[in-house]
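Trainee: Predicted coordinates and the sequence they were generated for:
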Amino acid sequence: MLPDIKIAHLRTFITVAEYGNFRRAANILCRSQPAVSLAIKQLEQLLGADLFDKQKQAQLTAFGNSFLPQAKNLYQQYQDTLTSALQIAQAKTGTVRLGVLPSVAKHFLSDIMRRFMHLHPQVELQVQDDNGDNLRNKLLGGHIDIAVSSIWQHEPDIEHRHLCSDSVGLVGIAEHPCLQEHKIDWYHISQHRLIRNGTTPLINNTLAHAFMQAPTQITNMASLEAVLSAGAGITTLPWLAFPKDNSTLQFRVLEEGSIQRRIALMKAREAHQLPATHALEAVITSLFSNAIESLGHAYLSLPIATKK
C-alpha cells in the first residue's frame, strides 16, 4: 500500500529545496520553522529515506535531488487539475452542446452566441441545428446537452421550459386560390395540393389531419420554398420558419382551427449538467423573453407567466 503523502508535504519540500533554507521557507509558507521541519520529517518517514543532509540541513541528499523533479511534476498536476475543476465549476471553462431548430437559429442564435461568449469567453459552445425529432433523439442519446425545439407531445424523459409560441399558418403564393379565399379553414385547404414538410407533425391530432395523408413531402427548406414559389402547392409553416424575405409567398393564419407551435428549452431529465450548461440556459431564457417582446408580432407570444 502506498504511503499517504499530502499535497502540503510536497509543497513544503519543494519550497525548502528551492530556497535552501528552512527559515525562509517557513516565511514563504506562513508557517513556523518547527512546523516546516516536522512536515519534512513526516515526508521522509513516509518515503523511507532522507531528503536533506542531517549535517547540512537544507542541502538535498542524492535521494532528495532525485525526488525533487518528480515532486514538482506531481504538485503541478495537482494545481492544474484543481484549477481546471474550479473553472468548470464556476462556468469559466467546459464544453456545452446546444441543439436548435433552424427557424429558431435564424432569428435568435446570433444573439445567444454573442451574449454567452461575452459572459463566458473560455467555454466552448458547439451548435447543431436539426429538426425536432432528431433533436429529441440527440438529447436522449446524450449527443447534445440542451435544445431549443418544439413541444410536439408529452415526453416523460425530457424536461422543458416553455419559451414562446408562434402561429402555424398556410403558406403559398399570393395568387393561389386557397389564399384568395376571404376565410380559410382546414376543409378548404384539404381540397388543394398539399405538401408536407419537417414541421408537419405539429398538426398531428388536429383538424389538419388531411395534411398527414398528402402524397408529397419536402424536408429541405430551400427546396420547399422553390416549389411553393413556383405555385406547385401549399403547405403549413410556423411563423418563425416562414421565409419573410420571399415576396412571392404569403402567410395566412386560419380563422378557425388555428394552431400554435410551442418552443421550449429542453434537456434530458436524468442528465447531469455542467455549470456552463446552466449558464447557457439562463442566457437563452432571458434573451427569448426580451427578444419576443421587442419583435412584438401578433403571431408570436410569450408564456403567460413570463409576460411583463
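Mentor: Received it, and whenever you're ready, just let me know what you need.
Trainee: CA only for contacts and neighbour counts going forward, please
Mentor: Noted.
Trainee: following the host helix or strand of residue 250, which helix or strand shows up next?
Mentor: Following DSSP states H and E, one finds residue 250 within strand 249-252. Remark: after strand 249-252, the chain's next helix or strand is strand 259-268, criterion DSSP H and E.
Trainee: also this one, for the comparison:
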Amino acid sequence: MLRCFRAVADHGSLADAAEVLGRTSSAVSMMLRQFEDHVGAPLFESTRKSRLTPLGELILTETNRELSHFERTVAAIEGLSRAEMGQVRLAVTPSVAQVVMPPILQGYMQAHPGVGIDMRDTDSASVQRELTAERADIGMASVGHMPGFERHLIFTDRFGVVCPVDHPLAQNWAQLTWKDLEGVDFIANGLCDFITDEGFAPIMAASRLNVLNTASILSLVRGGVGVTLLPELAVLPEFLDLKFLPLVDTSARREVWMVTPPSHMLTPAAQALTRAILNANIPVTHG
C-alpha cells in the first residue's frame, strides 16, 4: 500500500503509477482506496490524484522514510546472504597470522569489501578455547579432534631448534643429535608436546622455562636466555639474527588444521573465508 501510494503521488496519475508498478490501473485504484479507508481520510484533493491533501503530504514524508528503511533492511539481509556483509572472527597461531593469512585476507577482502574481519593470534590451546566458547568462527592451529567441529588439514612443516645465529649449535648442526642439546638452556613451549622422541624427553625434563607466546619466546632466544623448538614457519626470513636448525633425528612435523563449526552453522561470509583458505596456495616446507 505504501509503495502504491508513493507511486501515485510521485507520478500524479493512476495510469502512470500502474505502469511503474506493473499493475493494472484498477488494481492500483483499489489498493489506494483501501489505504485511504485504513487512514480514515482522503489523501488526494481530487480523483485525478494530481495533488495531495495536507494530510497526504505528511503521510508521503513518513512513507518515504519507512520505505527507505525497509529497502535498506532488505539490502542488508541480501548482503548477508551473499557474503557481501557481516563479520568473521578468526583465532590463529602467530605463524599462521604472519605467513599464511596475509595473501588470503588480501584476496578475500577485495572480493568481500563489506565484510569485517576480527583476527587474533594466540597459542593452539587458546585457539581451541576460543572455538569452544563460540568466540571464533574459524580456528587455525595444531589441535586434535574436537567433537562437534569440522577439521581440515591445511599444511605441515618441520620442527627445528631456534637459536641466535652465533650460537655454538649453529656452527656444525648437520652432525648433531638430541644429545647435543643436553646441558643447553632450553625454553619449552606448547608445541614441544608434539615431539615424542625418547631422546627429547631429558631435554624437556631439564627445562626450567616454559613460554606460550611465540613473540616472547623469540625475544628470549635473542636475549640469550636459551634455545627453543619451533616449526619452520614460525621463523620468518627477515629474522636474520636467528637460525632455524632442522631436527636430524626425528620425523615429527607440525600439523596445522582449520577447525570450524559445521558448515551450515557458519554465516555466508565465514563460509566464503573457509573456501578461500582451503583453496589457497599455502607455503609449506618439504624438508
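Mentor: Okay, I see it. Since we're looking at a predicted model, the values are computed, not measured.
Trainee: Superposed, what's their TM-score?
Mentor: Here the TM-score for the pair of chains, by TM-score structural alignment, normalised by the length of the second structure, is 0.84; 283 aligned residues with a C-alpha RMSD of 2.9 Å.
Trainee: what's the average distance of the strand holding residue 250 of the first structure to the second structure?
Mentor: Its aligned residues in the second structure lie a mean 3.3 Å from strand 249-252 of the first structure after superposition (mean C-alpha distance after the TM-score superposition for the first structure).
Trainee: from the chain's centre, how far out does that strand sit?
Mentor: Remark: strand 249-252 of the first structure is offset 33 Å from the chain centroid, using C-alpha atoms, centre = their mean, to the nearest Å.
Trainee: Same question for stretch 7-25 of the first structure.
Mentor: Taking mean C-alpha positions (C-alpha atoms, centre = their mean), stretch 7-25 of the first structure and its chain are 44 Å apart.
Trainee: The longest helix anywhere in the second structure vs the first structure, average offset?
Mentor: What stands out as the longest helix in the second structure, according to DSSP state H, is helix 54-81. Following superposition, helix 54-81 of the second structure is found to deviate from the first structure by 1.6 Å on average (mean C-alpha distance after the TM-score superposition for the first structure).
Trainee: Flag every buried residue along that helix.
Mentor: Buried residues in helix 54-81 of the second structure, defined by neighbour count with 16 or more other C-alpha atoms under 10 Å: 56, 59-60, 63, 79-80.
Trainee: And for stretch 18-35 of the first structure?
Mentor: Within stretch 18-35 of the first structure, the residues that qualify as buried are 22-23, 25-26, 29, 33, counting by 16+ other C-alpha under 10 Å.
Trainee: Go ahead and flag the most central residue of the first structure.
Mentor: Centroid check for the first structure by C-alpha atoms, centre = their mean gives residue 98 as the closest residue, at 3.7 Å.
Trainee: excluding its backbone neighbours, what's nearest that residue?
Mentor: residue 127 (4.8 Å; C-alpha to C-alpha, 6 or more residues apart in numbering).
Trainee: For the aligned partner of that neighbour in the second structure, which residues are in contact?
Mentor: Under the alignment (TM-score structural alignment), residue 127 of the first structure pairs with residue 119 in the second structure. By C-alpha atoms under 8 Å, 6 or more residues apart in numbering, the residues touching residue 119 of the second structure are 89-92.
Trainee: Mind doing that once more with 10 Å?
Mentor: 88-92, 97, 101, 136, 138-139 (C-alpha atoms under 10 Å, 6 or more residues apart in numbering).
Trainee: Could you do residue 157 of the second structure as well?
Mentor: 230-234, 252-256, 283-287.
Trainee: at 7 Å what do you get?
Mentor: By C-alpha atoms under 7 Å, 6 or more residues apart in numbering, the contact list for residue 157 of the second structure reads 231-232, 253-255, 284-285.
Trainee: before we move on, the earlier item: from the buried residues of helix 54-81 of the second structure, pick the one nearest residue 171 of the second structure.
Mentor: residue 80 (55.9 Å; C-alpha to C-alpha).
Trainee: Need the counterpart of the closest one in the first structure.
Mentor: Aligned partner of residue 80 of the second structure by TM-score structural alignment: residue 88.
Trainee: With residue 257 of the second structure instead?
Mentor: Here residue 257 of the second structure is matched to residue 264 in the first structure, going by TM-score structural alignment.
Trainee: Its match contacts residue 146, correct?
Mentor: No - using C-alpha atoms under 7 Å, residue 264 of the first structure is not in contact with residue 146, being 10.3 Å away.
Trainee: When those two are compared, which one has more neighbours?
Mentor: More crowded of residue 264 of the first structure and residue 146, by other C-alpha atoms under 10 Å: residue 146, with 28 against 19.
Trainee: Name the nearest residue to residue 246 of the second structure, ignoring sequence neighbours.
Mentor: Per C-alpha to C-alpha, 6+ apart, closest to residue 246 of the second structure is residue 160, 4.1 Å.
Trainee: the helices in the first structure, which residues?
Mentor: Counting by DSSP H, the helices of the first structure are 7-19, 22-29, 33-47, 62-89, 102-104, 110-119, 132-140, 177-180, 186-190, 221-229, 275-295.
Trainee: which stretch among those helices comes nearest residue 201 of the first structure?
Mentor: Short answer: helix 132-140, nearest of the helices of the first structure by C-alpha to C-alpha, at 9.4 Å.
Trainee: mean deviation (superposed) between that closest one and the second structure, please.
Mentor: Averaged out, helix 132-140 of the first structure is 1.9 Å away (mean C-alpha distance after the TM-score superposition for the first structure).
Trainee: In the biggest strand by length in the second structure, which residues are buried?
Mentor: The residue-count maximum for a strand in the second structure (DSSP state E) belongs to strand 150-164. For strand 150-164 of the second structure, the neighbour count (16+ other C-alpha under 10 Å) marks 151, 154-164 as buried.
Trainee: which residues are contacting stretch 31-49 of the first structure?
Mentor: 3, 5, 9, 12-13, 22-23, 26, 50-51.
Trainee: how about those, which pair is most distant?
Mentor: The most widely separated members of the contacts of stretch 31-49 of the first structure, counting by C-alpha to C-alpha, are 3 and 23 (27.1 Å).
Trainee: If you drop the residues flanking it in sequence, what lies closest to the corresponding residue of the second structure for residue 15 of the first structure?
Mentor: Per TM-score structural alignment, the equivalent position to residue 15 of the first structure in the second structure is residue 7. Nearest non-adjacent residue to residue 7 of the second structure, counting by C-alpha to C-alpha, 6+ apart: residue 17, 5.1 Å away.
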